[in-house]
Each structure stands twice: as structure tokens, then as C-alpha cells.
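> Predicted model, plus sequence, below.
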Amino acid sequence: MPLLGDRESRLLIDGKLVAGSGGTFATVNPATEEVLGVAADATPDDMDQAIGAARRAFDETDWSTNVELRVRGIRQLQQAMRDHAEELRELTISEVGAPRMLTSAAQLEGPISDLSFCADTAESYQWRTDLGIASPMGMKTRRTIAREAIGVVGAITPWNFPHQINLAKLGPALAAGNTIVLKPAPDTPWAAAVLGELIVEHTDIPAGVVNIVTSSDHGVGALLSRDPRVDMVSFTGSTNTGRAVMADGAATLKKVFLELGGKSAFLVLDDADLGGACSMAAFTASMHAGQGCAITTRLVVPRAKYDEAVEAAAGTMAGLKPGDPTNPGTICGPVISALQRDRIQGYLDSAIAEGGRFACGGGSPADRDKGFFIEPTVIAGLDNDAKVAREEIFGPVLTVIAHDGDDDAVRIANDSPYGLSGTVFSGDDARAQGIADRLRVGTVNVNGGVWYSADMPFGGYKQSGIGREMGLAGFEEYLETKAIATLA
């Protein structure tokens, strides 16, 4: 049966695909503004049922202790996604506006492959550790450390890389033995809802273990943070919303994982290939219209080479015209919505108001009367105090900032409320590594290295979040630690 064959998705609650009590809401193609179809619109009552189902599945079944079942279910979901990869690819391009080329990487095929790490980790993980016998307080005692699932996980995800982020939460949470309620962004409900179809039709995952609740109302997702039946909330999104999630979770002192915003710096040292480095920075900032939290959007270059750097970056960016995401050669597709396009334009206007200039771009492309497109833009003439250098724009916008040597470059990079990612380019690997070691960020690309991988932890310092996703560290975010002492 084709995925979303009727162009209408359902909620997954307690093992059943059901309609939303609030009716439906439209999902829109951001490249054409055409309505693709509709998604189930959940209400607070639907979320209440989903949380209840997840609670029962955790408390009353053996899911949390049956490693073999969990591994089988994850591998079955992975195989089902592979079997439906072409349908998922077309859905992702149309609903997310993701360029086709990215669906061979982090927009689809990468996250599907990453599920293997989750299943493999569950199979090989040391769930119990024997610390041997000791005599604390004179009592001969055998000590054991047990790692156990936290319980019910509420996952709240954004629209920019929906498959990657949905599976980066579902995979490790399920592998660790938790049950889950997934609330995706209203902009990309289908990317989550199709998982419900695949789980019901192609896996042995028991009813209630996975619940998927799509809704046009952000407040429905906020219920996950407040409900005492939810033991942990795993949230990816803006820093402002992350604060609200953390505040709501404080009432029940539930664990909160937060992967938040970024304003990452791309540092070019004075011995680097300036043209090559600046071109790479421009390419990176334009990819998927700049809609990535870890994308480097501040290009920090030697002051003596500032004009040359701006020219190199603008030369590359001007050639990356916003295009049809169905075209295999498109790098920069649309942004997700008219609201996001207008928000980005507000930032571009602020750059001019503060005395900056556009070396290329600066607005919506004149040759497109449909779709939510923004020209890749290089901003020059501003320092690190400008609004476009301080705040996350989430668009194809690169601000070029001058530095006065290595120490100043590090100062500028670290002078940010965020600390998610960074890049260093130098002709000397040891020098670049030394700079990387001084950056207060969670991931660093040194001279073109790639940190994205299923076994590498991802997350940030400061206001970029709390905890790590992916890797062993990401798996262990979903575990509790129990100390057991037995009289020997």
C-alpha cells in the first residue's frame, strides 16, 4: 500500500492509526505554495490518550526489558523505510523543500542507516556491571550497577531535517527500552506520520510503545513537558522554546534534553587558502537555504584580507541561485514558510539599518513569484555586535567579520550566547587543532573534517542546549542508573 495513499495522514495512538479530534490541517509545498494534502489535527484529548498509551506500554509490558524485541522492531522499521525510500524521498522534497541531493545524506538515507547504530548498541550494551564485593561499614556486599530505561519519553521535533531528528530521538529512546510520544512540527507532519504507517504495517513494535501526534497547535506539544506521566522530554528547536520546555518540565522535575540554536563561526586563519575556505563557507551557509542549527553563519577572516574574503564568498554564493528542490543540482531550495521568509527579510533589513551592505543577495529572488525563496546573501561591513551576528537567522545568510589574529578570532567565535558548532581553516593542521581546542562549542570541523556520524555525539555548550544526541552519549541520555547492593 502506498504511503499516504489518500494524501491524508493519521495519528498513531495505542497501536492504531486514527483521525485527529480537531479534524485536519493542510501541509504545503514550500517551493510551489501548493497544498499537498492534509494531516490529522490532534487536540489535547488526543495527546492525553497518547501519553496514557505510552505509560501503559511501559508499565505493563516487557518492552523495557526485552532487548531482542526492541532490536527486531528497530531493524524492521529501518527495512520498511528502505523499502519505501523512493516514496519517502519524494515526500521529503515536496513537504520539507529539501533539495533532492540532500535526501541521499542527512535528509533521508543517512538517518535510515543510522538506525543500525541504535540496534547494534542495544545488542552489545553492558546493561549490568558487577563492581565485585566490598565491605562498606563492615558489611560484606556485592555491588551491581544497572542501566535501565527512563520510562515515557516525549519527543518534540522541528521541520528542518525531520527524518534525521525524528529518528535520532526514536532510535535511541526505543533501543534503550523507553516508550515514546512524538510531536512533530506543524510544518512537516507527514514526515512523522509515515513512520506510524510503517510501524503498524511492518514491525512487531507493540501497541502504545510509539505514539505519533501531529497537530497545528504548538500547545499540544507543550503538554508533554507538563504531564507527570512523562518521565523525559527530548526537544530540538529554538532556544526560546527550549526555555519554555525546561520551565514546564521543572514542575515535575523530569529530565529535559535540549538541542537548541546556534550562531556558529567559520574561522579562517591568515595562512589558510582564503578563496577555498570562503567558498566553502558560502556553500555551507546556502545548503538547504541555511536551515540548519549547526550551519556556520559567521565567516571570521583576517582583517588584512577582508575585502578579498567578501569577494570570494559572494562569488560563490551569487552562483547558488535558489532553485527547484526536485532538481538534482539544486543546493539552495526554499525556506519552509512565508512566515520564515519574512522573518529572514527582517534580519536582512536590520543589517542595512546598522550600516552593513550586501555583497550579494539581500531579498527574495525577482524571477520567482511562487514559493518561499530567499537569495543567498553575504553581509559585509558589520562587526560581531550586529544583530545578524548575534541571533540565529535560519536562512541562507553569511555575515563576514574581520579578526586581528588567532586570539581575536577565538574571542569573536566564543563571543556568542550559543556554542553549537564551529569550523577552523589553516594551512597548519596543528595550529588549526589548537584553535579548535579553544572553541566553546560541541562540534568542530577542522580543515574540512566531517563530524556528522551515527557514532559521534552532537550537541552544544551554553544556550545551544543540554545533553547530547547520537553516539553512545546520545543513547545513554535515555537511561537511568541504579545501584544495587546485595549482602554477600
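Noted; the coordinates are in hand.

> okay, CA-based contacts and neighbour counts for the rest of this
Fine.

> which ones are touching Glu476?
Ala176 (C-alpha atoms under 8 Å, 6 or more residues apart in numbering).

> To clarify, my last question referred to Gly333.
Residues in contact with Gly333 (C-alpha under 8 Å, 6+ apart) are 31, 97-99, 287-289, 322-325, 373.

> nearest to Ala338, of those?
Phe373 (8.7 Å; C-alpha to C-alpha).

> wait, doesn't that closest one sit right on Pro334?
Yes. The criterion here is C-alpha atoms under 8 Å, and Phe373 meets it with Pro334 at 4.5 Å.

> what residues do those two have in common as contacts?
Common contact partners of Phe373 and Pro334 (C-alpha under 8 Å, 6+ apart): 31, 322.

> Structure two is appended below for comparative analysis:
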Amino acid sequence: MNEKAAATLSERDFLFALKSPDRLYIGGEWVSPISGGVRTLVSPGSGRNFIAVAHGGVEDVDRAVAAARAAFDHGPWPRMTPAERASYLTRLGAEIVARSNLMAGLQAAEMGALYGMTAQIVPFFAGTFDFYAAMAGSFPFIERHQPSVGGVGYLVQEPVGVCAAIVPWNGPLMLACWKLAPALLAGCTVVLKASPEAPATLVALAEAVEAAGLPAGVVNVITADREISERLVRHPGVDKVSFTGSTGAGKKIGAICAERVARCTLELGGKSPAILLDDYDIDAFADHVASAATLLSGQVCAALTRIIVPRAKQGRVLDAIAARFEAVKVGNPFDPSTGMGPLASAAQCGRVERYIETGRKEGSRLVCGGTAPAGLDPRFYMAPTLFGDVDNRATIAREEIFGPVLSVIPVDSEDHAIAVANDSDFGLNATVFTHDSDHAFKVARRLRSGTVAHNGFKTDFTIAFGGFKQSGVGREGGVPGLRAYLEPKTVLLADAVSHFTQAPA
């Protein structure tokens, strides 16, 4: 789609793009909610009603789990070879690519993501399925061992079972792909639960699943409130929960899973540091942290929000970041010239406003931002906001704001910088800015963080993604992400088998 055409788009262009938004996708069919209902979403970019989407109730959760359970216990999916399942993954990725513009438009409409950016990266998310499909031939699903008890041993990797995949509103497609692809390659069946704030993109994903021809019940897609979602987490028919969201919700999910010894992967909150070392250019540093702060309006769990700088350089850093923030065009997410869209909802915008007020009251210095830009709806829009002279004990330095707010924290030495970076309940992401790669690696090894990048905001799900401390349990992406959906089984035989396939009987 060319830039001129994109500029004329709005959320209303996607109002009738979905075939069955008022239904849930369960057991390979589009079904009306039994005990939920249909709710209308408000598009944050315009503040107007956008689309009515089905929400499930308790009976709908039970129906989805039953469908996934039947597909796992009695269907062909877990009994296929990984190579056979990989062919379906490849088809599903292609169906997502075919819906790139639709999915980009839905994400812009329902949570304010920039349409132009999202349209370019949807194919990258779809590539997750090709990434895991390629593992069908490289991952050791069956390994031969020499047992200490004699005979021949095999370590067999088998699917963990029925999985509940719960994704948040800020990156529904990306996170759904990184949960679905490894789970499906492993042979699991899935109940994918969309956030009530941003369900439409995952309705489109369900259409892609249907078009790819996956067996009935292998992937079920529902939307439900948090209270109803607890039924999914507690359901005895669910073997594993994969959750991405807030640390508070993750703690509750982890406790529920512990009660019934269900497996879980938790990718939770962050308060990630960006550390400026003495040798790095301030303007280049400001370019990186300012552009990262406006990505999805700062609604990114791995966002670099604690900006740790040498005390003598704080003034120049603040001036440089403020200049870049003030140049950002905030506005309509469908406009190609927009640099940052709205917050995803009025509730989220209100949360960010309360944190900004708390920062002021606790003595941090507001350098720029803090209000909606002129002419934009203050229920949804917030200017990129910068605080200086922030104490690492301040609320805005301790708690995840989930908005375009940076806290600049001055320090007296490199050791002080590392101590401040590690003085957090979170440990999801970090970046070290220095021209010395060897030194960056040494500093990275001292940081308590699941990812540490060099000279930029970077994460890589093809290797692994997840956090230390209260940022989560387990990893998504890469080989660790596949292992999270597998159970190792030890098989001890008197003699070697003459022939085996990768599929269980």
C-alpha cells in the first residue's frame, strides 16, 4: 500500500474486514459465546467505537479446553512427526503474511500501534513459524544414551499437552506467534486467550489458523476478562500455562500453577536500564534511547526506561533527549508522518498520568512532556515525557509505568551504574553503551538481566527472551522456547530398537 493511500486510512476501513468477530474459534468452528457476550472496542486513535468482538464466559473456557483436550488425547496432531507438523506451521506463516495489511490495521485501530511500522513487521512475526518449522529437522526429539543400568536408553521429548497461551494487549500478534509456533511444533494443542483490550488481531489470526487447515481443536482462540481467564489457568484439563503480562498477574498465575503442579512460563514486567559509559557519544546515545521510548508509545515490557548516566553528563543528556522528544510528531497511528501514536486505552493513559504526577511530587525534575500534545484527545494521548535528577528509590524508577516516560538517574562511577542497574525488582532487559565490545561484555556479565544488548534497544527471540527476578520464569523463543513445551521421557530397553519414527504411537 503506498504512502498516499495509507494516509487516508482509519479504523473504519477495517470495521468489516473480519468474517466472524462476534464469535469464538473453538474446535475448528466459529461459535457464539455461551455465557459471555459481544463488546464494542473504542479505537484510541480517534476515540470512536470501532468493532464488536465476542468475549467468552466460564462455559466458553470449558468448551475451548475440552476441544483442545480431545485434539490432544484423541486427534492426529501429537501423533504426527515433527516434520509433518512443520508443514502446517509453514502454511500458517504464509496465511499470516497474506493478512499483513489487515493485521497491521487492526493493531493500529485497537491499540494505537503505528500502521506503517506494523505492516512492515507482521511478516517478520509470521517468520516465527518458519523458524520453528526448520527445527523439525535439527532438534533432537529422540536421543540415544548408554544407561548405567545396562541395555539401551532413549531420551524422548514429548509434548507437554494442552497449553493455555495468554497474551497481553500491547503485542498480541508477536507474542501469540512466539507461543504458538513452538507449542505446535512440539505437538501441543492450544487455547489462545486474547486480551479484552485488543482481541481483533487475534480473531484475524484464528482466520489464518482455519485457512491453514490445522486439525480441529489444535488451536482455539477466545477472548475473556481476567476473572474468566482464571478459570483457564485453574482448569485441570490444561497442562501448561504460558503467560505474558504484568508481574502482579504473573505472581497469581504462578501460584495457581504451583497448587496443581501445572507447568508455566511467565514473561512479566520490566524496568530496564540503559547505561551510558564515559566513552560513548551523547548525541548517539540520545538517538537510541529517545527512539526506543516512543515505540508502541512506551508500552513495551523490555523498554529502556531507567537511563543511567555519569553525573557530570546528565545536563547534556537531558538536553539531547528532550530535543528529540519535542521533535516527535504524536498523533493518528494511520498517518505515515506520525512518530508516536496514542496510549492503548483511556485507563492506560490515566495510569501514566498518575505516575507522572507521582514523579513530580517525589521531587524528580520534569524536563519535558507530562501532558497531551495540543489538539489531541487527553484521554488517550501523552507527549513523550522526560524526568531528570531521579533517585533510583523513586516510584517512577521502581515501578513499571508502561508509557513514554524516561527517568534519568545520575551516578558517580561505572560500579555505581551497575549497582543502580541491578537495584531493581526486575531484570528483563538492559543495554550498555560503549565503543569497547570487550568492556561491554564484561559489564553485561555483571548485570542481572535476561537480555543485555550493546549500543541499542535490542532483543532476540531467535536466541531466547525472558527475565531474572520478578521479570519472569523461563524463556520464550529459540531452542529454550521449544523445550518449554516438551516433557523429557526416559525409555530404558534391553536392546536397541530396530527402527523408530519421531512420532509417538
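Perfect, thanks for sending it. What you are looking at is a predicted structure, and each value in this text was computed from that prediction instead of being measured.

> Assuming the best superposition, what's their TM-score?
Here the TM-score for the pair of chains, by TM-score structural alignment, normalised by the length of structure 1, is 0.95; 479 aligned residues with a C-alpha RMSD of 1.6 Å.

> most neighbours, which of the contacts of Gly333 of structure 1?
Ala98 (34 neighbours; other C-alpha atoms under 10 Å).

> Assign a three-state SS to that one, would you?
coil (DSSP: H, G, I helix; E, B strand; the rest coil).

> cool, now which of the contacts of Gly333 of structure 1 survive the switch to structure 2?
Checking these against structure 2 (both residues aligned by TM-score structural alignment, their matches' C-alpha atoms under 8 Å), the contacts still present are 31, 97-99, 288-289, 322-325, 373.

> Aligned against structure 1, show me the partner of Ser364 of structure 2.
In structure 1, the residue paired with Ser364 of structure 2 is Gly356, using TM-score structural alignment.

> Likewise for Ala104 of structure 2?
Using TM-score structural alignment, Ala104 of structure 2 lines up with Arg89 in structure 1.

> That match and Glu476 of structure 1, how far apart?
The gap separating Arg89 of structure 1 from Glu476 of structure 1 is 30 Å, by C-alpha to C-alpha, to the nearest Å.

> Need the residue closest to the centroid of structure 1.
The centroid of structure 1 falls nearest to Ile165 when counting by C-alpha atoms, centre = their mean (4.5 Å).

> these two touch, right, it and Gly171?
No. The pair Ile165 of structure 1 / Gly171 is not scored as a contact, 9.9 Å apart, by C-alpha under 8 Å.

> Mind telling me what the residue nearest to the centre of structure 1 corresponds to in structure 2?
With TM-score structural alignment as the criterion, Ile165 of structure 1 lines up with Leu175 in structure 2.

> In contact with that match: list those residues for me.
167, 244.

> Would you mark the buried spots in the helix or strand encompassing it?
Assigning secondary structure by DSSP states H and E places Leu175 of structure 2 in helix 172-186. Within helix 172-186 of structure 2, the residues scored as buried using 16 or more other C-alpha atoms under 10 Å are 172-186.

> Stretch 299-316 of structure 1 too?
Within stretch 299-316 of structure 1, the residues that count as buried by 16+ other C-alpha under 10 Å are 299-302, 306-316.

> chain center to that stretch, what's the gap?
Using C-alpha atoms, centre = their mean, to the nearest Å, the distance from the centre of stretch 299-316 of structure 1 to the centre of the chain it belongs to is 29 Å.

> What range does it cover in structure 2?
By TM-score structural alignment, stretch 299-316 of structure 1 lines up with residues 307-324 in structure 2.

> List the contacts of the matching stretch.
By C-alpha under 8 Å, 6+ apart, the list of residues contacting stretch 307-324 of structure 2 from outside reads 273-278, 282-283, 286-287, 289-290, 367-368, 386, 388, 406-413, 417, 420-421.

> So which of the residues you listed are in helices?
If you go by DSSP state H, the contacts of stretch 307-324 of structure 2 have 282-283, 286-287, 289-290, 417, 420-421 in helices.

> In ChimeraX, how would I select the buried members of these?
Buried residues within these, by 16+ other C-alpha under 10 Å, are selected in ChimeraX with:
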select :282,286,289,290,417,420,421
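
> closest to Asn49 of structure 2 among the ones in helices among the contacts of stretch 307-324 of structure 2?
Distance to Asn49 of structure 2 across those (C-alpha to C-alpha) is lowest for Ala290, with 31.7 Å.

> what's the burial count for the aligned residue in structure 1 for Ile26 of structure 2?
When structure 1 is aligned by TM-score structural alignment, Ile26 of structure 2 is paired with Ile13. Residues near Ile13 of structure 1, counting by other C-alpha under 10 Å, number 26.

> Toward the C-terminus, what is the element adjacent to the helix holding Leu175 of structure 2?
Assigned by DSSP H and E, the successor of helix 172-186 of structure 2 is strand 189-194.

> corresponding residues in structure 1 for that next one?
When structure 1 is aligned by TM-score structural alignment, the counterpart of strand 189-194 of structure 2 is residues 179-184.

> What is the distance between the matching stretch and the centre of its chain?
Mean-position distance between stretch 179-184 of structure 1 and its chain equals 15 Å (C-alpha atoms, centre = their mean).

> contact partners of that stretch?
50-51, 54-55, 57-58, 151-159, 162, 166, 170, 173-174, 192, 208-215, 221.

> Kindly report the same for stretch 106-121 of structure 1.
70-72, 74-75, 78, 81-82, 85, 88-89, 92, 98, 102-105, 161-164, 167-168, 171-172, 175, 453-455, 472, 475.

> before we move on, the earlier item: Asp239 of structure 2 versus the match of Ile165 of structure 1, what's the distance?
Using C-alpha to C-alpha, one obtains 20 Å as the distance from Leu175 of structure 2 to Asp239 of structure 2.

> likewise Val408 of structure 2?
In this view, Val408 of structure 2 and Asp239 of structure 2 are 43 Å apart by C-alpha to C-alpha.

> before we move on, back to that, tell me the two of the contacts of Gly333 of structure 1 that are most distant?
Longest span within these, C-alpha to C-alpha: Ala31 and Met287, 15.0 Å.

> thinking again about what came up before, just list the residues touching the match of Ile26 of structure 2, thanks.
49-50, 53, 207-208, 210-213.

> No further questions, thank you.
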